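In: I would like to see how this sequence folds:
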Amino acid sequence: MVLANNDFFPIIIYQMGKVGSSTIKRSLNHAYVPNKIEYVHFLSWSSIKSIEKNYLKQNKQIPSHILQGKRLRQKIDQSLGHVRFKVISLVRDPVARDISDVFQNIERDIPHVLNLNKQQATEEVLKHILNILNQFDEKIDYACNWFDKEIKDVFEFDIFSNEFDKNQGYQIYSTKYSDILILRLENLSACHKKAFKEFLGIPNFTLLHDNTGKNKWYSEIYDQILKEIDISDYVLDKIYHSRYASHFYTKKECIDFKKKWNQNNCLIQKNAPKLDRPKILFIHPEGNILGNPNFNDIIEILCENNIEVHIFAAKKKTVIQKAPCKESRLFLFNTQEDPSVSDCFTVLAKHSFISESSALDYIKTNVANYDFVIGIDRGIIEAELISRAKRISYGLISYEIFFEEEAGAKFKEAEIRACKNIEFAVVQDNVRAKFLSQENKIPLSKMIYIPVAGRSTIINIFEKKYVIHDALGLDKSKKIVLFIGSIAYWTMADFIIESTRFWPDDWVLVINNRYKNDLSNPYYAKYNQQEKVFFLSHPAEQLSQLENILLSADMGVALYRPIQGSIGCGNNIKNIGMSSGKIGVYLKYGLPVITNDIGEMSSYISKYKLGIVIDTKKPLLINFSSENIIFWKKKCVQFFNDQLDLNKTIRIFFKSLKRAYIDKLKKNEIDSIIVQSEQEFQIGNISKSLQLLLMITDKFPDHPIVLNNLGVIHWKIGERNQGIKYLKKALYKDEQNSIIISNLRKMQINLNS
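Out: A predicted model of the protein is given here:
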């Protein structure tokens, strides 16, 4: 005989925290359901005992809701198989649940925020939330494992082995010991009447909301964080590819959640019509587009955000040259043999101009219109000319810093002049920012910090690959130190190779030539037969093609030796710091790093235990246990995801581009008013022309073209001193404007004649 549930046993609202269960309890109470309603988060003995142990350890009283759950579990154990239970549980977007949980426990977990002002408290809570989300691990995550630890343990029913109706937003399961109703919080308002009528026979079930954040003291902070929070794609991918998210939500719903939580990454609306797409030009004279994963991923992210990207680069015979992604376009230009010219120019490289104004005229005629132009290293010189000719903003991405003491004052002169009016300069760390500021006369306030690293991707770093072993015929027990990149004196290839003589027999050095098997390399000729040293040729156009190579290795080596007096390999290498793309690659793939003292990155490697920093005055000795390597691997990936992931570090860059794009739209509006003013001036309507210009000066008092036109008008109406005053101010704002220079010269000549 099965006893009626409403005679003896309660309805159990049994769910994880922060999924809207208090609303269900309040609503059921209001519906005057005769059953006793129990409300619990934990019924499994493992959870109850773990929580009790934790409170006893802290000499704290065990909370009443845990004791209540314990008593209920005892009743269930006594009645299971004799009584059929009615269980109600809910699920919620996992990120929204985690954020809500932080606020629910804010006074317990981060009590110091209670003493902070609103802005400081918002920053602290946001940092705490991001720290929790960035450490997401499906294997131990509370929400992802709640159904297994609780429902499956208590009622012997596996939710994940049974389909959930994602369209209607709820599902009723008739199991061996219970009837279980699972509801999605996001669908609760739409489906509650139908679900509760079907499950409990309640007609016209009414929701009474409870425990809403709007009524809490932290409501303003909560609302602000929802506006500001910006979670990386890497973290969101892990969360929304989890079994929990995939079981209860459709792919489209997961994509929509991801858009919601990293909306600040977007420069413009992704569905914006093509006519509204910003158009950005990169000047990359060095031309090795695919050799820089950071630059590649910047372009890819821009394109994903519906931005049209063009790249002007010098044509190079020694490297593969392709656009980073199919949505971007690469234009290659023949350049002069003179390196002082070829490392600066692309579209202007093969042309000789009698003056700067003739170069500007050429750009106006032969270069398409863009909303922004960015110069890579010495490409800033051409970028600045394009920005002036097209009257658009421009910026710099600095991968190399050229020092005047090595390159000479003449070499630096054009760079310094080109950097005078930049919108921003991208640099990798504080040390490099200081030197770039000194060498190119750029204010530190214009620096944007983006380490040379790509985007996080989901990689199982502990799934050992044996691509290297198979290619070289190595026994799979051999441990590998991997060397990638340039095989040269400045990368200390000789030091690393010679050190292998002191290595234990189970360690080898593998040097991978990424682009081609260059047998002419002197290091290959000298060391090809040396024991424990192997040369591997695994050409790859892009970093992703090296993934299995990187996952076959146990450690990665990246040493740097500055060459005194060298323009590119002197002080630039001495202070390479966070601009080492090689180290960024190793960390992304969980390879512990062996490096020397190279600036900021070295301190991070020591501080965060990402490998070792060695003294190159002594041979490189290898004496690392498997436990060392596993520990370092975890730290490497965590550091990359927290500190280097381009999905995070690109945000300020995005904001600068967005600001420049909005300014460009404003400039277009101003240009329209200027044209209208000029038309009024031509037909003799001076007062109307003047009125239109003064409209602009109310908001933009320093606009050089407006100041120029005001000067011309005042000169024409006889107010000559006022006219010259405006022209001088215009020239101060735009020293190289040939029209302003010519007008001012004419006025001064006429005034003195």
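In: going forward, measure contacts between C-alpha atoms and count neighbours the same way
Out: Noted.
In: Nearest the geometric middle of the chain, what residue?
Out: Asn647 (1.4 Å; CA atoms, centre = their mean).
In: Test my guess that it contacts Pro451.
Out: No - using CA atoms under 8 Å as the test, Asn647 is too far from Pro451 to be in contact (11.6 Å).
In: still on that earlier bit, before we move on, what SS does the residue nearest to the centre of the chain have?
Out: helix (DSSP: H, G, I helix; E, B strand; the rest coil).
In: Run through who's touching stretch 593-606.
Out: 429-431, 555-560, 573-578, 583, 586-587, 610-616 (CA atoms under 8 Å, 6 or more residues apart in numbering).
In: run this one through as well so I can compare:
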Amino acid sequence: MNNPTTRAIIAELVAAGCEVIVWCRKNHKVNNGTLGIKYKEDNFVWWATKAILINKLSWRWPTNLVSYIDRFRFKVNDYSMILSVDRLGVIEAAGLNKKLRLEHHHISYEILFKSETSEKFKKLERIALKDVNDVLIQDKLRRKHFSIENSLSEEIIYTVPLAFTKIPPEQRKNIRLRDQLGIPGDKNLLAFIGSVTEWSMINEVIEVMPKLSKQWCLLVNDRFGFDNTNLNDRVGDLGVGDRVYINREPVLDIRDMDYILNGCDYGLAFYKPSRRSKYTGKNLEYIGLASGKISTYLRSNVPVITNANGEIAEHIRRYNAGIVIGHPNEMIEIDNNKSEQNGALSLFSEVLAFENHKEKVLNVLKFERIGIA
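Out: All right, here's what the predicted structure looks like:
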């Protein structure tokens, strides 16, 4: 529920007069008052049971039984449309829709490949996707792979980049986390946000810090606020403890990231596909316009340094919104490029921002078919 595109779509539904009910795990709720939505919650045991049956075992008949049980939690005539998210969501939604018979729209943020899972795993997903009217995905390359992997026509797959709405001028923060952490004002600052893990190349970023001039500092903001002992040890071993700042209290709402990024010179977004997980292999290799990190940086007018390829790399070069490199080691060149990167906010505002895609999304969701003016 903290995904920017999902929240923007829900906000539009609410603004149009829809009553939106979000079905999620109890601890995945976000500020209810902000979005004006209601929740139908799964307790951990029931959610875990479904996750194991659907994502681990991929058993079709037990999955059908789960859907049958969940139908009793929904009143048939109370809903006009189903909007599902990713594999677990579309399988649950398709099961419910055998009874509800509603318009079923799907959003894909993750592409799961047969070569990294199994035929049985993909079959359950493909069967569920036959129920959908249309799919939203982030760019043309991801649409192509999603179509192939799920035996789905590209004609019903529409592209909408992963992005929030623009930050209203009155909501831009004047306070800066860098000041509260005591980062000297004359230092240049790199930001590293999101998952602090192997696939995000945090180790490679830390290891390049001694190679950069002492003019550069690094701000690390772990998505979940974990105290990473290995990261702390590595910072100490490399002798850059006075240049690496770790935020121990990350924001819970992605819309507040502007406070963290205000005053940063570059945002780092690196991806190292790993075959250890079905989520971090080819899904990351083709990240493109599905990168939440890049979108978040640009929204706060912070140019990016990234190794992401595809459409997002083309846009970054075209708008002069950052530097596309192959590996963090290449950051030694940033001293010569820093002053040239000034198109971050333009790229976000003109290409990524949800406002640019709002009409397409509303047409896909077919508002007139659910009685919304």
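In: Next, the TM-score between them, please.
Out: The TM-score (TM-score structural alignment, normalised by the length of the second structure) is 0.87; 361 aligned residues with a CA RMSD of 2.9 Å.
In: which residue lines up with the residue nearest to the centre of the first structure in the second structure?
Out: By TM-score structural alignment, Asn647 of the first structure lines up with Glu355 in the second structure.
In: Next, the buried residues of stretch 414-421 of the first structure.
Out: Judged by neighbour count using 16 or more other CA atoms under 10 Å, the buried positions of stretch 414-421 of the first structure are 414-416, 418-419.
In: just curious, which of those residues is nearest to Asn131 of the first structure?
Out: If you rank those by distance to Asn131 of the first structure using CA to CA, Cys419 comes first, at 37.0 Å.
In: Return the residue of the second structure aligned against the closest one.
Out: Using TM-score structural alignment, Cys419 of the first structure sits opposite Leu129 in the second structure.
In: give the contact list for its match.
Out: Counted by CA under 8 Å, 6+ apart, Leu129 of the second structure has contacts 90-91, 94, 150, 152.
In: go again using 10 Å as the cut-off
Out: Contacts were defined as CA atoms under 10 Å, 6 or more residues apart in numbering; by that measure Leu129 of the second structure touches 87, 90-91, 93-94, 104-106, 123, 135, 150-152.
In: Counting neighbours, which of those residues comes out on top?
Out: The most neighbours of any of these, using other CA atoms under 10 Å, belong to Val90, which has 28 neighbours.
In: isn't that one right up against Glu125?
Out: Yes - judged on CA atoms under 10 Å, Val90 of the second structure makes contact with Glu125 at a distance of 7.5 Å.
In: how many other residues sit next to Lys252 of the first structure?
Out: Lys252 of the first structure: 9 neighbours (other CA under 10 Å).
In: what does it align to in the second structure?
Out: Checking with TM-score structural alignment, Lys252 of the first structure has no match.
In: so which strand or helix has Lys252 of the first structure?
Out: Under the criterion of DSSP states H and E, Lys252 of the first structure resides in helix 251-261.
In: Buried residues of that helix, list them for me.
Out: Neighbour-count burial for helix 251-261 of the first structure flags 253-254, 257-259, 261 (criterion: 16+ other CA under 10 Å).
In: can you check stretch 745-753 of the first structure too?
Out: Neighbour-count burial for stretch 745-753 of the first structure, counted by 16+ other CA under 10 Å, picks out Met747.
In: Name the residues that touch that stretch?
Out: By CA under 10 Å, 6+ apart, the list of residues contacting stretch 745-753 of the first structure reads 711-712, 715, 720-721, 723-724, 727, 739-740, 744.
In: rerun at 8 Å
Out: Contacts for stretch 745-753 of the first structure (CA under 8 Å, 6+ apart): 720, 724.
In: chain center to that stretch: distance?
Out: Relative to the mean C-alpha coordinate of its chain, stretch 745-753 of the first structure is positioned 56 Å out (CA atoms, centre = their mean, to the nearest Å).
In: swap in stretch 81-90 of the second structure?
Out: 15 Å.
In: now for it, what's the gap between its first and last residues?
Out: Its first and final residues considered, stretch 81-90 of the second structure spans 13 Å by CA to CA, to the nearest Å.
In: Ok, stretch 69-87 of the second structure next?
Out: Start and end residues of stretch 69-87 of the second structure are separated by 19 Å (CA to CA).
In: how about His106 of the second structure, what's its partner in the first structure?
Out: By TM-score structural alignment, His106 of the second structure lines up with Leu396.
In: average offset between the host helix or strand of its match and the second structure?
Out: Using DSSP H and E, Leu396 of the first structure falls within strand 393-397. Strand 393-397 of the first structure: mean distance to aligned residues in the second structure after superposition is 1.1 Å, counting by mean CA distance after the TM-score superposition for the first structure.
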